[in-house]
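Participant: need a structure here:
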Amino acid sequence: MAITRIESIKSKLKQSLDYIMNPDKTDGKLLVTGGNCAPEVAYWEFKMTQETCNFVIGDRATKSKNLGYHMIQSFDKKDKITPEEAHSIGIELAEKFIGSNHEYVVTTHIDKGHIHNHIIFNAYSYSTYRKFNCHKNVFKEIRVISDELCKENGLSIVEEPKGKGKHYKEWLENKKGTSWKSYIKDTLDELIDKVNSFDELKTEMINRGFEINIAEDIAVKAPNQQRFCSGKTLGDKYTVESIIKRINDKKIDKKEAY
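Facilitator: Purely as a prediction, here's the structure:
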């Protein structure tokens, strides 16, 4: 079973690309592939396309603040998929969904308990000079392609949820009970690697559509989630104190590296 999601990138595009291409997460960058661009210079190719679009169509290219989009495809441990198989499926997903209209980078992360793909693609199209239209059915389109690829590769899928109007992730939460927590934890882990302060982390979470409450501790609610999850229920690593320590420890490690 593969679970997919898509998020917009409104800032820190370079940091997002650096994060998904981290050699420690991608087997020394062996699990990194570029589509319509070279991964090593993907950020600059994204920027060149953005500037070209702005020049060609002017203000119409700046109405949306999105610089790119970040797709995540997570595989179930029970499927026992190899990193190479997961990466191949991620590439096929990108080719089918994005095609030749946008630059993109596909990576496979193997540093956690579950193998998962990251796909970042340019919001601007180098072929049409227009920005990607992230309409309400985009999530479903990605899931349909992902499910087809899983079937072709002998992997399990989530059957279509019954009931009209119910969000797919909401249905998963009701069925599995833990998917919202995993989603929040994965997002926090990703951002802790990028940001330099707790306030910056809160801003980035809000930009992605999360709601944040700070009382005795942090409480987070994902887009379309009905209830907040407190840091304590997410685990010891996700209290305010622990998050701040992780951010500070990361900064110390970077300084020592130099």
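Participant: CA only for contacts and neighbour counts going forward, please
Facilitator: Will do.
Participant: Mind telling me what element Thr108 is part of?
Facilitator: Thr108 is part of strand 104-109 when elements are defined by DSSP states H and E.
Participant: quick one: the strands in the protein?
Facilitator: Counting by DSSP state E, the chain has these strands, from start to end: 2-9, 32-35, 68-75, 104-109, 116-122, 211-214, 218-221, 229-230.
Participant: correct me, but His114 touches Asp76?
Facilitator: Yes - using CA atoms under 8 Å, His114 is in contact with Asp76, at 7.0 Å.
Participant: what about those two, which has more around it?
Facilitator: Neighbour totals were compared for His114 and Asp76, and Asp76 leads with 17 against 14 (other CA atoms under 10 Å).
Participant: Excluding sequence neighbours, find me the nearest residue to that one.
Facilitator: Sequence neighbours aside, Met1 is the residue nearest to Asp76 in space, at 5.3 Å (criterion: CA to CA, 6 or more residues apart in numbering).
Participant: quick one, what contacts that neighbour?
Facilitator: Residues touching Met1, when contacts are defined by CA atoms under 8 Å, 6 or more residues apart in numbering, comprise Phe75, Asp76, Asp79, Asp147, Cys150, Leu155, Ser156, Ile157, Val158.
Participant: One more sequence to fold, the one below, so I can look at both together:
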Amino acid sequence: MVAIKPPKQIKTPSNLKIAVRYILNEAKTLVKGDKETDMDFPLVYHNGEMHLKLVSGHGIEDVSVADEEMVMTKLAAAFKKGDDDLKELSSGKQVLAHHIIQSFSPDDNLTPEQVHEIGRCTMMELTGGDYEFIIATHSDKQHLHNHFILSTTNTATLKKLRWQKNPLKNLRAISDKHAAKYGAKIIEPTMKNSYTKYSAWRRQNNYRYEIKQRLDFLLKQSTSIEDFKQRAQALDLQIDFSGKFVKYQLTDQPQKRRVRDDTLSKKGRYSLEQIKNRVEKNQLVLDVSEIKERYQEERAQANNDFELKIAVAAWQVEQESKQGIYIQMDYGALNSGTILVPAHKVDKTEEGHYTIYIKEKDYFYFLNPDQSQKNRYMMGTTVARQLAKQNGEVLVTKNPHISSMRELIKEYNFLVEHGVTDGTQFQ
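Facilitator: As a prediction, this is how the structure comes out:
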């Protein structure tokens, strides 16, 4: 949704001053208007007109000298630690601050003031208000973007922020949440792809996925290469064995380019040699006239399969965005926050409630708005059980191994009914 690159490290007071001056540049931060806003932006008279300067800070008295105020905080921290030589400030090896850029798409249709507010909310949630930072919203390019200078010294404990993988992951997740809340990329107040729509799209437009489903079915229902090609034609799958790689193309869908076998399986499962070895083991297969109907029956059953299904009440959803729904969640004692369930795992009911379809090993990123250090991943099983506990709904489960076993039993019965009780295919 919102682009955030890894932050640039600032290691000297002189570079900190340069960074502050750069992001506060009036040529980049001024927007026309003198209207009142929730933020107390400075008013600047420029070219005969009144402008807002989209800059603000937290823990900073005067943003124009933010670098000096941040250095003063670091001096206090140094004296507390007994660092009389002020090595952090003079060595050039310690990270004094981070320069972060948060970029928005031109299609978001947000005002500069809204972009600034998204940035402020993002940084406050990430830091818990315990670190000094300044924000400047730049409107000099086609896309709006925020610049942050974040000091690494905690103003409460005077300890240092260690920026590793987790803070960046937290920052991006928090940024997306607030961007969705304030309207980024939300054209309509509905999710882009529901579970039902996504399942249909994947069947119709993800050509590699559909080709592999048809090939896996044909591998069990062919006895030779020629038989394989004939049955593939019945399933609207064109096969070209003439080159180094086997090439596949769906004839019942608008697939423009043929797909090579090595892009479908790294292990060569759909190569000419492996197809030949596999189909020669089959003794009994369906009649060609039955192929298409039986395949469609199997796919219909598979497409309706899932592992965990749970109803979610409207009151459990903090916000709905084009990307999905943010659900209120508890994760252990005194740890409350939200998770994003992607739109392709959600169906919305006519009554305004939701049904989510997830797998046990799906991962969801838990966001604690008050203590970002508690952000972490939750597994699908934990999410489903927690939701069912919160709203009293019945958790519907399907074991994928049971589905596979049912398919094996069906194939076993087919062979036995036709007198095949030994051989490679039976085994």
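Participant: Can you give me the TM-score here?
Facilitator: Overlay of the two chains. TM-score (TM-score structural alignment, normalised by the length of the first structure): 0.57; 158 aligned residues with a CA RMSD of 2.2 Å.
Participant: re the thing from before, next step: the contacts of Met1 of the first structure restricted to helices.
Facilitator: Applying DSSP state H to the contacts of Met1 of the first structure, the entries found in helices are Asp147, Cys150.
Participant: For ChimeraX, what selects the buried ones among the contacts of Met1 of the first structure?
Facilitator: Selection command for ChimeraX covering only the buried members of the contacts of Met1 of the first structure, criterion 16 or more other CA atoms under 10 Å:
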select :75,76,147,150,155,157
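Participant: Please tabulate the contacts of Met1 of the first structure in TSV, including the columns distance to Ile91 of the first structure.
Facilitator: Output for the contacts of Met1 of the first structure, formatted as TSV (distance: CA to CA, whole Å):
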residue	distance to Ile91 of the first structure
Phe75	14
Asp76	18
Asp79	19
Asp147	14
Cys150	13
Leu155	16
Ser156	19
Ile157	18
Val158	21
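Participant: For Arg60 of the first structure, state which of the contacts of Met1 of the first structure is nearest.
Facilitator: Asp147 (34.5 Å; CA to CA).
Participant: isn't that closest one right up against Ile157?
Facilitator: Yes - taking contacts as CA under 8 Å, Asp147 of the first structure lies within contact range of Ile157: 5.9 Å.
Participant: Identify the contacts common to the two.
Facilitator: Taking CA under 8 Å, 6+ apart as the contact rule, the neighbours common to Asp147 of the first structure and Ile157 are Met1, Ala2.
Participant: Now do the contacts for the equivalent of Gln142 of the second structure over in the first structure.
Facilitator: Using TM-score structural alignment as the criterion, the counterpart of Gln142 of the second structure in the first structure is Gly113. Applying CA under 8 Å, 6+ apart, one finds that Gly113 of the first structure lies in contact with Lys77.
Participant: so how many other residues sit close to Leu110 of the second structure?
Facilitator: The local packing count at Leu110 of the second structure equals 18, with neighbours defined by other CA under 10 Å.
Participant: Alignment lookup: it to the first structure.
Facilitator: Alignment note (TM-score structural alignment): Leu110 of the second structure maps to Ile81 of the first structure.
Participant: Now do the most centrally placed residue in the second structure against Arg278 of the second structure, distance only.
Facilitator: Most central residue of the second structure, judged by C-alpha distance to the mean C-alpha position with CA atoms, centre = their mean, is Pro342 at 7.6 Å. The gap separating Pro342 of the second structure from Arg278 of the second structure is 38 Å, by CA to CA, to the nearest Å.
Participant: what does Asn154 of the second structure give?
Facilitator: Spatial separation of Asn154 of the second structure from Arg278 of the second structure under the definition CA to CA is 64 Å.
Participant: Strands of the stretch 251-400 of the second structure, start to end?
Facilitator: Residue ranges of the strands in the stretch 251-400 of the second structure, as given by DSSP state E, counting those that start in this stretch, are 259-260, 308-312, 317-321, 324-330, 336-342, 346-348, 354-358, 363-367, 376-379, 396-397.
Participant: Present those strands as TSV; the columns should include distance to Lys80 of the second structure.
Facilitator: Formatted as TSV, the entries for the strands of the stretch 251-400 of the second structure read as follows, by distance: least, CA to CA, whole Å:
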stretch	distance to Lys80 of the second structure
strand 259-260	65
strand 308-312	51
strand 317-321	42
strand 324-330	38
strand 336-342	34
strand 346-348	52
strand 354-358	51
strand 363-367	33
strand 376-379	32
strand 396-397	57
